[in-house]
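> Just need the structure, nothing else, for what follows:
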Amino acid sequence: MAADTPDRPTLRERKKTKTRAAIRKATYRLAAEEGWDAATTDRIAAAAEVSPSTVVRYFPVREDIVLTDENDALMEARLRARPAGEEPLESLRAVVLEAVRTALDREPEETRLRARLMVEVPSVRARLTETTAETGRRLARALADRSGRDADDLEVRIFTAAALGALREATVYWAERGWTDDLIPLLDRTLDTLRNGLAPRTRPRARP
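Below is the predicted model:
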């Protein structure tokens, strides 16, 4: 057997990833079939074939099972790799839309269910604020480094929080309307609104 290298996850890391995936899959299945209240820690553990203590060890907050993933570090790395001199909003647009496209391609049902739970379950919606803040801290570090600022600068914090909050609200809008819209254009439109501001809607001129 080849030895694990820094570029290849260790056996322990692969097992942890597999366990996290099994817990997520079981949670999504229970929530989709029976509702969020049915996805208790004990039932998730049974469905994932792990102990309840394992579920809690991997996800101390149950809502994090559907709200967190391993993409934050990847998005931060991709944001740092964007072309030098690119406007921050355009860098963020490219990275976020790529992540959402990947989620929709690989896990369309899970992505829609996550958005529905954000709308329907108060505890999920409340926890989302905290997980978004953690994502924001990661992205703020990358944006600050690219712009020569400190990650705790007011402008960096406002920009990052405004962008992520707007994207979160667009996702809620998508779910509230039964996923009838294409999410990618909605997110694109959201970032355009941040860039351009809110223009008054032109009303048709009344006929004489």
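> alpha carbons only for contacts and neighbour counts from here, please
Will do.
> Could you name the helices and strands sitting against whatever helix or strand residue 191 lives in?
Residue 191 belongs to helix 183-196 when elements are defined using DSSP states H and E. Judged by 3 or more C-alpha pairs under 8 Å, 6 or more residues apart in numbering; DSSP states H and E, helix 183-196 is in contact with helix 88-106, helix 154-176.
> Residue 22: how many residues sit nearby?
17 (other C-alpha atoms under 10 Å).
> quick one: contacts for it?
The contact partners of residue 22, by C-alpha atoms under 8 Å, 6 or more residues apart in numbering, come to residue 48.
> ditto for residue 160
Contacts of residue 160 (C-alpha under 8 Å, 6+ apart): 136, 139-140.
> Sequence B follows; please return its structure for comparison with A:
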Amino acid sequence: MSVELSGEEPAVRGLRERKKERTRRTIREEAFRLFRTQGYNETTIEQIAAAAEVSPSTFFRYFPSKEQLVLADDLDPLLIEAIRAQPPDVAPLTAFRNAVEAVFNQLPAAAMAFEQERQALVYHVPELRSAIGMEMERNIEMVATVMAERVGGTTDDFEIRVFAGALTGAGLAIARITPMNLENIGRMLDLLEAGLPLGHAEPGAPD
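You can find the predicted model right below:
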């Protein structure tokens, strides 16, 4: 017989978590609606909170700043989970590709559209573009951590950091010029797997 140390029924905890997730999602959706209608810089945290029918203090419980509201990537935990679900004998780059396909194939159209809009905002608002360097560093650490788990290394291993940096850098490089979708990420991974054959036909491209 299991004992709930928290003294709280699992159903109650589950309800609370779902309510928190709905509140977080509403805050982000209302924020992006305001960004579309009046611009990122012209939108205040107070306006976002009012539109989401929460207090500014509630806003800050979910996001430390307006900038972080945009930068937060909700696909990261899904991708990490999908990578960890890959069989241990699958090569790291293949495991990443399989994980991306698993996440994107299950992503609702509305969620995909939101992520594409979020990405476009990051690259077109100067105040957000200045944070791209920090996001790149965060993503390198994230990829290095999950890949170190797969190969039994550490996040400081030279090969693991090169792998993480190559994936992260390639992703950020194409994000500014092309929509984030399964096709474009697949093309990026094809080039990495082929050893970046510059000046030659792109892997998978018709002759």
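> can you redo the helices and strands packed on helix 183-196 of structure 1 as JSON lines with distance to residue 73 of structure 1?
Below are those laid out as JSON lines (distance: least, C-alpha to C-alpha, whole Å):
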{"stretch": "helix 88-106", "distance to residue 73 of structure 1": "12"}
{"stretch": "helix 154-176", "distance to residue 73 of structure 1": "16"}
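> And residue 85 of structure 2? What does it align with in structure 1?
Matched by TM-score structural alignment, residue 85 of structure 2 corresponds to residue 81 in structure 1.
> The aligned residue in structure 2 for residue 194 of structure 1 and residue 151 of structure 2: what is the separation?
Counting by TM-score structural alignment, residue 194 of structure 1 corresponds to residue 192 in structure 2. From residue 192 of structure 2 across to residue 151 of structure 2, the span is 19 Å (C-alpha to C-alpha, to the nearest Å).
> Looking only at neighbour counts, state which of those two leads.
residue 192 (16 against 13).
> Any figure for the gap between that one and residue 198 of structure 2?
11 Å.
> Ok, residue 16 of structure 2 next?
Using C-alpha to C-alpha, one obtains 52 Å as the distance from residue 16 of structure 2 to residue 198 of structure 2.
> returning to that earlier point: and of the helices and strands packed on helix 183-196 of structure 1, who's closest to residue 37 of structure 1?
With C-alpha to C-alpha as the measure, helix 154-176 is the member of those nearest residue 37 of structure 1 (19.3 Å).
> those strands in structure 2, which residues are they?
Here structure 2 has no strands by DSSP state E.
> Read off where stretch 50-58 of structure 2 ends up in structure 1.
With TM-score structural alignment applied, stretch 50-58 of structure 2 matches the range 46-54 in structure 1.
> how far is that stretch from where the chain is centred?
25 Å (C-alpha atoms, centre = their mean, to the nearest Å).
> which parts of it are buried?
47-48, 51-52, 54 (16 or more other C-alpha atoms under 10 Å).
> Also stretch 179-192 of structure 2?
Neighbour counts using 16+ other C-alpha under 10 Å place 179-182, 185, 188-192 of stretch 179-192 of structure 2 among the buried residues.
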